[in-house]
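Enquirer: Structural data only, the sequence is not supplied:
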């Protein structure tokens, strides 16, 4: 027999699991965005250095 207490406990654990999964997904996306910003700045620095080298040669 299923009582309401076990259903409520299972539902709470299920929603907690969902919230934990969403939190992990949000942190993963945040880390990807931060990494993309750092990569973009590094690419800009390399491009700037290359443009400086090209302009010095000419």
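Expert: Structure's in. What do you need? Predicted, not measured: the structure shown is a model, and the values here were computed from it. Numbering: from 1, shown residues only.

Enquirer: use CA for all of it now, contacts and neighbours both
Expert: OK.

Enquirer: how close does residue 49 sit to residue 38?
Expert: Residue 49 sits at a distance of 17 Å from residue 38 (criterion: CA to CA, to the nearest Å).

Enquirer: this is the comparison structure:
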């Protein structure tokens, strides 16, 4: 009984770290700076459409 309980607690503890890294990666992908971020692609595509020179 105790071994199953500790195994589940250990699994939850490890998955918490994975979930935090996933959420942090998604945040940096959406909000982060640089050429690979979503906001850079979104804002440069609107600038190109509004200024066709």
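Expert: Sure thing, it's come through. Worth saying up front: this structure is predicted, and the values here are computed from it rather than measured.

Enquirer: Fetch the TM-score of the aligned pair.
Expert: Once the chains are laid over each other, their TM-score by TM-score structural alignment, normalised by the length of structure 2 reads 0.64; 48 aligned residues with a CA RMSD of 2.0 Å.

Enquirer: Where do the helices of structure 2 begin and end?
Expert: Under the criterion DSSP state H, structure 2 contains helices at 2-31, 38-50.

Enquirer: want to throw the ones you listed into a markdown table with mean neighbour count?
Expert: A markdown table is the format used below for these (neighbours: other CA atoms under 10 Å):
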| stretch | mean neighbour count |
| --- | --- |
| helix 2-31 | 11 |
| helix 38-50 | 11 |
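
Enquirer: What lines up with residue 10 of structure 2 in structure 1?
Expert: Aligned counterpart of residue 10 of structure 2 in structure 1: residue 20 (TM-score structural alignment).

Enquirer: Check the gap between that match and residue 29 of structure 1 for me.
Expert: On the measure of CA to CA, residue 20 of structure 1 and residue 29 of structure 1 end up 14 Å apart.

Enquirer: Stretch 8-16 of structure 2 vs structure 1, mean deviation?
Expert: Mean deviation of stretch 8-16 of structure 2 from its aligned counterpart in structure 1 after superposition (mean CA distance after the TM-score superposition for structure 1): 1.3 Å.

Enquirer: so how far is that stretch from its chain's centroid?
Expert: Distance, stretch centre to chain centre, for stretch 8-16 of structure 2: 20 Å (CA atoms, centre = their mean, to the nearest Å).

Enquirer: Centre-most residue in structure 1?
Expert: The residue lying closest to the centre of structure 1 (CA atoms, centre = their mean) is residue 29, at 2.0 Å.
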